[in-house]
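Visitor: Fold the following.
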Amino acid sequence: MPITAVEKDLDALTMTITADFPVPVRRLWDAYADPRQLERFWGPREWPATFTRHDMFPGGRSHYVMTGPDGESAGGWWEFLDVEPPHAFEVLDGFAGPDGQPAQDMPTTRMRFTFEETAHGSRLVVRAVFTSAEDLDELLRMGMEEGTVSAMSQIEEVLDDAGDRTPSRPARSQLLNDTQVRVSRVVSGSLEDVSEAHRRPDLLQRWLLGPDGWTMPVCEVAEEPGDTYRYEWESEDGQQRFGFTGELLEAQPPHREVTSEQMIGMDGPGTTNELTLTPVDGGTLLSLVITYPDRELRDTVLGTGMVDGMEASYARLESEVLAAR
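Guide: Model prediction:
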């Protein structure tokens, strides 16, 4: 087990856990920055987590649900107070109710994660600060120490996975629950360049085309929350045309953008798309969480080959836009 020390200071209301790993600091940092990796070890082994949001920047938030062996669930959230990649980040950690909102009647904890280089790899120091002796007692009774130790003992398995060390690979989808899917890919480009390529019409029209054989004659970008956007695509032979429209709901450039989406000419509810961009080794992790109105529509859309079309666009983004930077 990589954990070398667990120290509790009841007077200072703190608990500090130290663990050593035989990998570079950046590799360990990326395990926390990438929700696909983080959810493989955050939470006790018997209570795996699913992150439906993970915005690793100051002011960003994370939402997750841990699922127990009998199907029971427990929600949680982080609010990022400080992020200093790849050396440290600090969060306010709390519990969430069934609706995903913070549980006001449950204690919160301030946690700082520090990543240090050692002669043999890297060291992770996690220091939790509690708001009162009562909160500390309650969380310890609930098994916080055992749960944190169990969670950290799984990090080695993620760090040893060669697949998680691959800088870039085709876009892949992951079902998060009955209505949400996450499409993710590491794009070989800086955070700023990838973000700009999602906001400039002249760049979007060069890469956001899906499979070969399509053009994007209409690209009206929403610049501020409340603005609407409209994208239309046409086959090169002019025989087919389709498009989407929606509203920019939230924008925290260059890290996060949330939009609604409705196919032009189609009735019924659309989707909500949450795009998060995170710097990682090898480029920028692009994570798109799509929320559908129901499971049936989600599965229908995925069955159209949507992810393959997205991969074609991301490959074009790398080769025709970012490579020229």
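
Visitor: use CA for all of it now, contacts and neighbours both
Guide: Will do.

Visitor: Specify the helix with the largest residue count in this structure.
Guide: Counting residues, the longest helix found in the chain (DSSP state H) is helix 306-316.

Visitor: Against which helices or strands is it packed?
Guide: The contact analysis (3 or more C-alpha pairs under 8 Å, 6 or more residues apart in numbering; DSSP states H and E) places helix 306-316 against helix 201-207.

Visitor: To compare against the first, here's the next sequence to fold:
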Amino acid sequence: MPVTDVTTDPEALTMTLTAEFAAPVERLWQAFTDPRQLERFWGPPGWPATFTTFDMQPGGRAIYHLTGPRGETSYGSWEFLGVDAPRTFEVLDAFADEDGTPQAEMPESRMVFAFEPTADGSRLRNVTYFSSADALEQVVAMGVVEGTRMAMNQLDRVLEGLRAYAGGKGTQTEILDDTHVRITRLIDGPVDLVWRAHQEPALIQQWLLGPDGWRMSVCEVDPTVGGRYRYEWEPLEATEGERFGFDGETLVSEAPRRAVTTEHMTGTDFPSTLNDLALYEEDGATLITLVIEYPDAQTRDIVLATGMTDGMEASYARLEGVLAGV
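Guide: Model (predicted):
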């Protein structure tokens, strides 16, 4: 993980993040000053950022919003106070309304981003200055410290490039906290096809099968927001097991980049999970990122112990073969 430290200082009214990266300063600077790259990591998992304005010059502004897994939206804005490429830039950071106007009732802060070379790459030091102890406490209570850490820990995949970051590594599962797990898999194929393979029943039934020996007997999908889906699997004759299925609802659909759904095991009173699927294409390959929210750590561990990662890898390997023939 690149983040080495996040500390708050109530006396100095600051929050300081330090992170180390195996990339030169110029590459790190580019990631923070190109809005298309910045929005790939600025929001924490489950809350991706979208920058609609980015005028990086003193007096210019950046306006962005974060979209949560249930469709919630949080707006923010930066006013650029100074820019000294590729060493540092400084912004006035504010919570904003839909038009990007800062909200007077919410805390405003000054952020300084500093980039410096190291023996192995580069270092980011991000210091946020608050106007009062109350403002610092309010932001900490909102979970900004942990959210910032999780957001910056996504930056490696941007700096390295998708093929270097995930190519040949298969399905990777990472526990983010007690209730969240992140699964990544690089698929050799364009994002439009990978999106279709997650939305169209004729394609889904060819790859979403888990280990060999099963078939998807039911695949009903309404991918629109508020629409429902239902999957059922049954074993082939030579495979032991019982029919089972999942059903759920689509909460967010942003083709071909993001879909958020609930997932419930059909016919049981087990609690539902929240599945946040994000797709990003680079150099002809698409990174699948699936963030799953469980009701508690116990449920998370029970599901992971079923061999979920291996089953997903079998499906994703099958998906690459399906895409090659589309």
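
Visitor: circling back: what residues of the longest helix of structure 1 count as buried?
Guide: Applying a neighbour-count criterion of 16 or more other C-alpha atoms under 10 Å, the buried positions in helix 306-316 of structure 1 are 307-316.

Visitor: farthest-separated two in those?
Guide: For the buried residues of helix 306-316 of structure 1, the farthest-apart pair by C-alpha to C-alpha is V307 and R316; their separation is 14.2 Å.

Visitor: how about R199 of structure 1, what's its partner in structure 2?
Guide: The alignment partner of R199 of structure 1 in structure 2, by TM-score structural alignment, is Q199.

Visitor: Who's the closest spatial neighbour of the aligned partner of S235 of structure 1 in structure 2, skipping the chain neighbours?
Guide: Under the alignment (TM-score structural alignment), S235 of structure 1 pairs with P235 of structure 2. Spatial nearest neighbour of P235 of structure 2, chain neighbours left out: W214 (4.5 Å); criterion: C-alpha to C-alpha, 6 or more residues apart in numbering.

Visitor: Now do stretch 144-158 of structure 1: distance to the chain's middle.
Guide: On the basis of C-alpha atoms, centre = their mean, to the nearest Å, stretch 144-158 of structure 1 is displaced by 20 Å from the centre of the chain it belongs to.

Visitor: How about stretch 45-65 of structure 2?
Guide: Centre-to-centre, stretch 45-65 of structure 2 and its host chain are 17 Å apart (C-alpha atoms, centre = their mean).

Visitor: what ranges do the strands span in the stretch 101-250 of structure 2?
Guide: Per DSSP state E, counting those that start in this stretch, the stretch 101-250 of structure 2 carries strands over the ranges 108-117, 122-130, 172-175, 180-187, 214-221, 228-235, 244-254.

Visitor: what's the closest of those to Y294 of structure 2?
Guide: The closest of the strands of the stretch 101-250 of structure 2 to Y294 of structure 2 is strand 180-187. By C-alpha to C-alpha, the value is 6.2 Å.

Visitor: list the buried ones in the closest one?
Guide: Buried residues in strand 180-187 of structure 2, counted by 16+ other C-alpha under 10 Å: 180-187.

Visitor: cool, stretch 241-252 of structure 1 as well?
Guide: Using 16+ other C-alpha under 10 Å as the burial criterion, the residues of stretch 241-252 of structure 1 that qualify are 243-249, 251.

Visitor: Can you name the residues in contact with that stretch?
Guide: Residues from elsewhere that reach stretch 241-252 of structure 1, judged by C-alpha atoms under 8 Å, 6 or more residues apart in numbering: 222-235, 256-264.

Visitor: sorry, back to before: mind putting the buried residues of helix 306-316 of structure 1 into TSV with distance to T50 of structure 1?
Guide: Shown next, in TSV, are the buried residues of helix 306-316 of structure 1 (distance: C-alpha to C-alpha, whole Å):
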residue	distance to T50 of structure 1
V307	20
D308	24
G309	25
M310	23
E311	23
A312	27
S313	27
Y314	25
A315	27
R316	30
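
Visitor: List the residues that contact T276 of structure 1.
Guide: T276 of structure 1 is in contact with 54-55, 255-257, 285-288, counting by C-alpha under 8 Å, 6+ apart.

Visitor: Map it onto structure 2.
Guide: T276 of structure 1 maps onto A278 in structure 2, by TM-score structural alignment.

Visitor: What's the local residue count around the spatially closest residue to A19 of structure 2 that is not a sequence neighbour?
Guide: Excluding the flanking residues, the one nearest A19 of structure 2 by C-alpha to C-alpha, 6+ apart is V3, at 4.1 Å. Residues contacting V3 of structure 2 under the criterion other C-alpha atoms under 10 Å number 21.

Visitor: likewise Q199 of structure 2?
Guide: The local packing of Q199 of structure 2 (other C-alpha under 10 Å) involves 20 other residues.

Visitor: try the one 5 residues further on
Guide: Burial of I204 of structure 2, expressed as a neighbour count using other C-alpha under 10 Å, amounts to 19.

Visitor: could you measure the nearest residue to it once chain neighbours are set aside against S217 of structure 2, distance?
Guide: Sequence neighbours aside, A197 is the residue nearest to I204 of structure 2 in space, at 5.6 Å (criterion: C-alpha to C-alpha, 6+ apart). Distance of A197 of structure 2 to S217 of structure 2, given as C-alpha to C-alpha, to the nearest Å: 17 Å.

Visitor: ok, these two, which is more surrounded?
Guide: Neighbour comparison, A197 of structure 2 and S217: the larger count goes to A197, with 21 against 14 (by other C-alpha under 10 Å).

Visitor: Settle this for me: the more buried one is touching L203, isn't it.
Guide: Yes - contact criterion C-alpha atoms under 8 Å: A197 of structure 2 and L203 qualify, at 5.2 Å.

Visitor: quick one: contacts for the residue nearest to A166 of structure 2 when sequence neighbours are not counted?
Guide: Nearest non-adjacent residue to A166 of structure 2, counting by C-alpha to C-alpha, 6+ apart: L186, 5.8 Å away. Contact analysis of L186 of structure 2 by C-alpha under 8 Å, 6+ apart lists 162-163, 166-168, 170-171, 285-288.

Visitor: For the residues you listed, work out which two are farthest apart.
Guide: The most widely separated members of the contacts of L186 of structure 2, counting by C-alpha to C-alpha, are T171 and A285 (14.6 Å).

Visitor: higher neighbour count, those two?
Guide: T171 (21 against 18).
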